[in-house]
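In: Build me a structure from this.
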Amino acid sequence: MLSLAWQTVKARTSGFIGAFVAILCGTALVAACGILMESGFRGGVPTQRYAAADVVVTGDRIVRPDGGDVLAFEHAAEQPSIPAALAAKIAAVPGARAVPEQTFPAVVVGQDGQPLASKPSFGHNWESAVLAPFTLKEGTAPQANEVVLDSGLAAEAGAGVGAQVKIMTRSVPETYRVAGIAEAAGRARQASLFFNETKAAELAGRPDRVSAIGVLGADARKVENVLAGDHVTVSSGADRSAAEFDDVSQTKSLLAILAGSFGGYAVLVAIFVVASTLALTVEQRRREFALLRAVGATPRQIRKLIGVETTVVSVVAGVIGSLLGILVGHGLRDAFARIGVVPDDFALSISPIPLVAALVIGVAAARVAAWSASRRPSSINPVEALGEAAVQKRDVGKVRLAIGWALIAIGLGATAVPLFLGGQLGAAMSVMAALVLIIGLTLTGPKVIGAAVRVIAPVLARSSGVSGYLAAANVLKNSRRLAAAVTPLMLAIGFAVVNFYSQTTLTAAVQQQTEQSITADHVITGIAGVPAEVSTTAKGIAGVTATSLVRTQVITASKTGDTVEVQSRPANGLDSTAGGMVDLDVVSGSIGDLQPGTVALGDAHASWEDKKVGDEVEFWYADGQRAKLKVVATYRHDLAFGDYVLSAADARAHTNAGMDSAVLVKAADTTALDALAGRYPGLRVTERVAAQDRSQERTQFLLNLVAVGVILGYVAISVSNTLVMSTAARRREFALLRLVGTGRRQIVRMMRTEALLTVGLAAVLGSLVAAVPLGVLAIGLIGSPLPAGPIGVYLGALAGAALLGVVSIAVSTRLSLRAKPIDAIGTRE
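Out: Okay, here's the model as predicted:
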């Protein structure tokens, strides 16, 4: 059977090209997702500050609720500190030297009075300089009121040994003498300032705690054994960079999650595309299979032949596609770097594991698709074989139709979810509802397209001459073929439109609610945050009311049955005096009762968790520390303020910076405010501010655009592939039309009419698939049935799909007409 299958593949190379391309591209996409996922665990950037350390010990940032499975976890947004006493435990390991490190925000004020902020800047204790290692290029180690600058920062500040520099940490700038200039190998991603041990501990503001502990002279396993049960993370090798750079740690977590979800979509789309392509390939060979059945081939032999042929093609395509996935993975990494999601120097980790996994998935998907496609040609009776081959079966299976209509009903029902659940979850449900509708329309496509064609065809026949008559006759008799061409175009349009406008509508809703919620006259902001003392000082100014605003996150866990779902949610910290500056649209309780140890909940979230004023709610702060707080209020403006509003003191205490994100102010005159801000370089007074930092959602939006763009690229290839295959298979039909007197131009116009009908139906169905969930989402979020966002994206999606469909059909038609009719009529299918 293998020999026969190989001969068939070689003899019908053109017939298998479509399946080959679909499997190759699908495997490449899945392999790229696998590489990104592996990089989320093993990738990173070269470590710098810990380059000389064998092991780095940091706080555990992974939150794992009790009762959850291995995937029930979330990555804390802030790096938790660890007890300084752990250094003594580590030092007990034979040969180990434990070096505690303090890390805190510290910015040098330039000669122009503005902070030097070309890169993130942090202060450290001088003892930790050995971990890089930083070596003194000039000068001596720092003493009291002295500082050692790294060489790059010293050059930027124009400060040499003995110079006086102003440095701002969490208060007004203080003047320090530059005791020395240190240098480390490699390109620095962060600026470093070193203070003596006493001053560094004072500036860090965390008694008996440190940011990390670097270990020299010991391996990770021994350190892990000593620290078992201390809830810390022990990093070595490439993982040290995640302990050093907060963006690398977040990138690794983000890549693992993104690649998992994106890879799931990629696998589903790949299976769909491969299945439809193989079904078309098998359908075009129906005469061949009919002949085999007529001469005695059994159904099992037909299925085995198709399966072996598919295996041969899929293995070759899968191997090439897996290797191509390396290039696709690097392309995605570069795209993520351009939008600021991945650091420019983040290196991918590439091993055979994702490549082999992609190959297995590609071959398995092809085999399943081949089994499904082979059922019909192998199940017909030998007596009916030739007749079945000559006339295309028009009825669609009852089971297929039942499943399709059920999915459409489920999809329509799911579109109503955003009326009850807002925010990112509502937007995600709109996308899922659209996908369910698309799958349902795919299954019922022949019926839906057939009904549409019966209405359109008579109009075409009367209004477009011979070409219109021929096109109408073709689509009436071959509505299933038309449906196969319409479906991928509909998928491309619907998927692109829903993904884009669901995010733009959510963004508009956040902006709309924020404008309603912020009632403060002014806001004080800074480059790296606002010292907490600014809010306290502002409150003491006559005629000024102020509140701290601390943007943060919390991690929640909810249990449904045996499943534990862990989520990171946006949150804010406010003072109890915030009532005059923000409008949370309080439902119950009072924001005036917001004190340390209490929390306010979004009304929808409180209802979902069955919490009311006076109850206690459990969650985790941004640094992964468990919290159990009393609910003092519920509110409706959760898009602007997140699901949790904490006291500013609690929120600030669980951030590494220990500062406010902004200070909201009510004041008729800004003179005193300007004077206050002038004491802190980098602070400025502006008009109002968005309550919630939506940078994470903006990042997610950009990620979605990249991911959707890649999937749409694959869908575009499959669309072109399908249209070219289905058109090329009509060579004998074109030859027969020409032999009976139809002109070449008439056939071209006929196909052009069919192409316009194809893209027109795809545009209408794709728009309907997107319009229903988007309209309901818009009503739920912004009170209008029209989604927010530029209409040009929708028109561009329609134009792109139309261009793709028309060009694919036109090119394949002209190529099919190049042969002489008398030669083409004798070609086999």
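In: drop to CA atoms for contacts and neighbour counts, all remaining ones
Out: Will do.
In: how about the longest strand seen in the chain: buried residues?
Out: Criterion DSSP state E: the longest strand present in the chain is strand 545-560. Residues 545-557 are the ones in strand 545-560 that count as buried (16 or more other Cα atoms under 10 Å).
In: ok, now stretch 584-601?
Out: Residues 584, 586, 589-591, 593-596, 598-601 are the ones in stretch 584-601 that count as buried (16+ other Cα under 10 Å).
In: one step back: and the buried residues of strand 545-560 as a markdown table, adding distance to Pro100?
Out: Formatted as a markdown table, those follow (distance: Cα to Cα, whole Å):
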| residue | distance to Pro100 |
| --- | --- |
| Thr545 | 41 |
| Ala546 | 38 |
| Thr547 | 35 |
| Ser548 | 32 |
| Leu549 | 32 |
| Val550 | 28 |
| Arg551 | 29 |
| Thr552 | 27 |
| Gln553 | 27 |
| Val554 | 28 |
| Ile555 | 28 |
| Thr556 | 31 |
| Ala557 | 33 |
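In: and this one, so I can compare the two:
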Amino acid sequence: MFSLAWKTIRARRGSFAAAFVAVFCGSALITASGVLLDSGLRSGIAPERYAAAPVVVAAGQDVSFGQRFAERVPLSVERVADVARVPGVRAAVGDVSVQAGLRGPDGSVPVVVHGASSAQLETGLVDGRMPAAADEVALAGAHVGDTVSLAVGAIASPYRVVGTTGSGAFVTDEQARTLSGRPDRVDAVAVLADPGTDADGLAARIRQAVPGADVLTGNDRADAEFLDVGAARSFLVLIAGSFGGTMLIIVLLVVASTLGLTIQQRRQEFALLRAIAATPKQVSRLVATETLLLSTVAAVLGALPGVGLTFLLRHALAGYGAVPENFQFVLGPLPVVAAVVTSVVAALGAGLIAARRAARVSPVAALGEAKVEPPTLGRARLVLGWSLIPLGVALSVGLPMTVGGDAATGGAAGSVLVLVIAVALLGPRLLTATAGVLGRLGLGFLAEANTRARSRRVGSATTPLIMGVALAAVQIFTLTTTDGAAQRQAEDGLLADRVLVAQGGIAPAVADAVRRTPGVTAAVPVAHTQVLVNYQEMGDPATESYAAQGVTPDGLGSVLNLDLRRGSLDALTDGTVAVSQFAAGTFGVDVGSTLSLQLGDGTPYQARVVGIYGNGLGFGDLTLPHDVVVAHTTSRLDDEILLAGTDFSALNGMLANYPEIQATDALQAAQRDDGQSSVTLLLNLVLLAFIAIAVVNILVLATAARVREFALLRLVGAKPRQVRSMMRGEAAVVVVASVVLGSLVAVPPLVGISLSVTGFALPTVPPLLYLAIVAVAVALGWGSIALPARFALRPAPVAAMRVGE
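Out: This is a model prediction of the structure:
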């Protein structure tokens, strides 16, 4: 069987090339997705400041698979002494990092302030001594005896330079903790070991002495130094899971369509095999062996460009700020093996399903059907196809109208695949109907007749193009709908006359000073964070991360319009929360309900819901009391201060004391740059590129295999221009059906997504973007049929008739 399968593949290289390309590209995508997931689980960067410490102790940032606290979880200062007592520890350094500004004649220069004891982790002293008093500093680039001004959150304090260092600024350990806003906490404990001490053994002893803390070695130490490393890994896990699941389904559909068309074109061969006594089992074994040989080679070769694709993705993700610049992906064997196995299994399953009819049909019926497709579709196929349409519509529109929240959005987004499968099952019927409509508009007899007679083959070839149009519309217009709504909410809801911002943040005390400034009628500080919400989803416990803001209720209505639907924001005090309409649907809460949260640094927070508002996309799904949020962020600073007033001349003078702070208008502050949306769009474009390749691949296969048919038409008197005219008519059927059906398939999911996230049924569909999707579909469909048809007409008719199918 192996020899026969290999000879068949060699004899039908053109037909099998299409299946090879489909599996090859599918394997590349699966490999890239696997590398993303593997990197999210195991990758990172090398430590910098902690490179001299073989062991680093930090509080746990991870909550569960793919979930972590957004703010730094600090350690109690007592942990430093606990670690120092472990045998083998030469020194335990309680490290704190504070973002500050070094004021000078030309403005404020960013500088990171640490505690004096952590100087031994870096270059140490160059001159002088380390600080011993709260107003002393050791500073790079300064001179002993100088007086400098260090500002944290735009609040400056004078310091006397008592030493110079190779880099950074160092104050006493106590002063560093005070500047961080957590006098009894440290960021991490860097462990310096006695000479000859094994790092792994020391880490094991520290875990026993300090239970519950993360004890890190190797590159994992960078997790304690750079919070964005852990956040990047969590992000990669999430996008690999969501992107990989959709991608697997699409790869399966594309491979199934390609193999199905390849096997349909071999019906005469299978008919002859059945007529000379080949059993259904033998035909199935032949198809399985062919598919196994082809898919194995294609999957192995496809994994190589898949690895190369990950380098491009890493560069793009770093450019969008999704991962740090020096974050490296893990290139292990597991993603490659998983891609090869998945691709082979998917191809083998698709091939056996496609060969089922050819293997089971009787020899006499096989010979009768070798040249003519069965006139009707199977009852099971029709029932399943028509049943999936109302199911898809119910998922896309019904859930947002009844449930709401994340479940509704997920159901609406996933319904596009259900509807695409329905269209694939009903494709021959739908294409026949399209040909009938176009026939009445002057399509041409041959084109209409051929489409009706070959509806199965044309349906298999058209399915990827329909899927491409539908997915492109859903993915792109979902982003335009959500981003457009978020931008509108931010612009319409931000009522402030001025917005104060500063690099690194603004100290809460600044807001008090601004309020006392003449001409300012309201000053509302805003702090942004991410919180984890615990709720019930379909009866099961769930924990998800949501954007949150902390504000003060006093003067809030003058600077911010959250589109309050129920409740009151005046009651926003400690122990309360306001929730967006979308989030309320997800959590199943309303005014008066209790919500269980974990704040940015992991602190539990039980909150009573006091308000439900509509502008969640523009300002975050949760609004908390300002002091609650600020007390549990890494910096303990505000991100901005929203101002309302009648005269800001006095304010401009007051801000001269805070050179780090800049005043901007509300419109500029409302402008958003969502890197996550850009990453989502990038991954979807990669997926759409795969679908585009599949469309060209399968349409070229379907057209190039008709050499003998074209030759026969020419032998009975048809001229080449008439054959080309027929193919243009068939191309019109394919393109029109793909654009119309793909657009119709995209409508219910987009309506459902728009209802779920914005409350309006009409999604944001920029006309130029839709025309671009249509133009690409027309170019792919028309070019993949017209160009191969021209090549197929080149051989002389008699010579072409000698070519086997």
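In: can I get the buried residues of stretch 584-601 of structure 1 in a markdown table with secondary structure and distance to Asn704 of structure 1?
Out: Converted to a markdown table, these look like this (DSSP: H, G, I helix; E, B strand; the rest coil; distance: Cα to Cα, whole Å):
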| residue | secondary structure | distance to Asn704 of structure 1 |
| --- | --- | --- |
| Leu584 | coil | 30 |
| Val586 | strand | 33 |
| Gly589 | strand | 38 |
| Ser590 | coil | 38 |
| Ile591 | helix | 36 |
| Asp593 | helix | 40 |
| Leu594 | coil | 36 |
| Gln595 | coil | 38 |
| Pro596 | coil | 37 |
| Thr598 | strand | 36 |
| Val599 | strand | 32 |
| Ala600 | strand | 31 |
| Leu601 | strand | 28 |
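In: mind listing the strands for the stretch 201-350 of structure 2?
Out: Applying DSSP state E, counting those that start in this stretch to the stretch 201-350 of structure 2 gives strands spanning 214-216.
In: ok, now the stretch 451-600 of structure 1?
Out: Ranges of strands in the stretch 451-600 of structure 1, per DSSP E, counting those that start in this stretch, are 522-525, 545-560, 563-574, 586-589, 598-602.
In: Let's have those strands in JSON lines, adding distance to Thr634 of structure 1.
Out: Shown next, in JSON lines, are the strands of the stretch 451-600 of structure 1 (distance: least, Cα to Cα, whole Å):
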{"stretch": "strand 522-525", "distance to Thr634 of structure 1": "25"}
{"stretch": "strand 545-560", "distance to Thr634 of structure 1": "17"}
{"stretch": "strand 563-574", "distance to Thr634 of structure 1": "14"}
{"stretch": "strand 586-589", "distance to Thr634 of structure 1": "5"}
{"stretch": "strand 598-602", "distance to Thr634 of structure 1": "5"}
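In: what residue of structure 1 takes the place of Tyr390 of structure 2?
Out: Heads up, residue 390 of structure 2 is Pro, not Tyr. The equivalent of Pro390 of structure 2 in structure 1 is Ala409 (alignment by TM-score structural alignment).
In: quick one: which of the buried residues of stretch 584-601 of structure 1 is nearest to Phe195 of structure 1?
Out: Within the buried residues of stretch 584-601 of structure 1, the smallest distance to Phe195 of structure 1 is 32.3 Å, found for Pro596 (Cα to Cα).
In: Please look at that closest one and Ala651 and confirm they touch.
Out: No - the pair Pro596 of structure 1 / Ala651 is not scored as a contact, 9.1 Å apart, by Cα atoms under 8 Å.
In: closest one to Arg738 of structure 1 among the strands of the stretch 451-600 of structure 1?
Out: Nearest of these to Arg738 of structure 1, taken as Cα to Cα: strand 563-574 at 63.8 Å.
In: Could I get the full set of helices for the stretch 551-700 of structure 1?
Out: Along the stretch 551-700 of structure 1, counting by DSSP state H, counting those that start in this stretch, helices occupy 603-609, 638-641, 648-653, 671-678, 695-728.
In: Between these, which one is closest to Thr742 of structure 1.
Out: Nearest of these to Thr742 of structure 1, taken as Cα to Cα: helix 695-728 at 17.5 Å.
In: Moving C-terminal from the closest one, which element do we reach first?
Out: Downstream of helix 695-728 of structure 1, the first helix or strand assigned by DSSP states H and E is helix 731-739.
In: Show residues contacting that next one.
Out: With contact meaning Cα atoms under 8 Å, 6 or more residues apart in numbering, helix 731-739 of structure 1 is reached by Arg744, Ile747, Ser816, Leu817, Lys820, Pro821, Ile822, Ala824, Ile825, Gly826, Thr827.
In: Repeat the analysis, applying 6 Å as the threshold.
Out: The contact list for helix 731-739 of structure 1, computed with Cα atoms under 6 Å, 6 or more residues apart in numbering, reads Ser816, Pro821, Ala824, Ile825.
In: next one: stretch 266-285 of structure 2
Out: For stretch 266-285 of structure 2, contacts defined as Cα under 6 Å, 6+ apart pick out Ala359, Arg360, Pro363, Ala366, Leu367, Ala370.
In: If any of those are buried, give me the ChimeraX selection for them.
Out: To isolate the buried ones among the contacts of stretch 266-285 of structure 2 in ChimeraX, judged by 16+ other Cα under 10 Å, type:
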select :359,363,366,367,370
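In: quick one: which of the contacts of stretch 266-285 of structure 2 is nearest Thr172 of structure 2?
Out: The shortest gap between Thr172 of structure 2 and any of these belongs to Ala359, at 81.7 Å (Cα to Cα).
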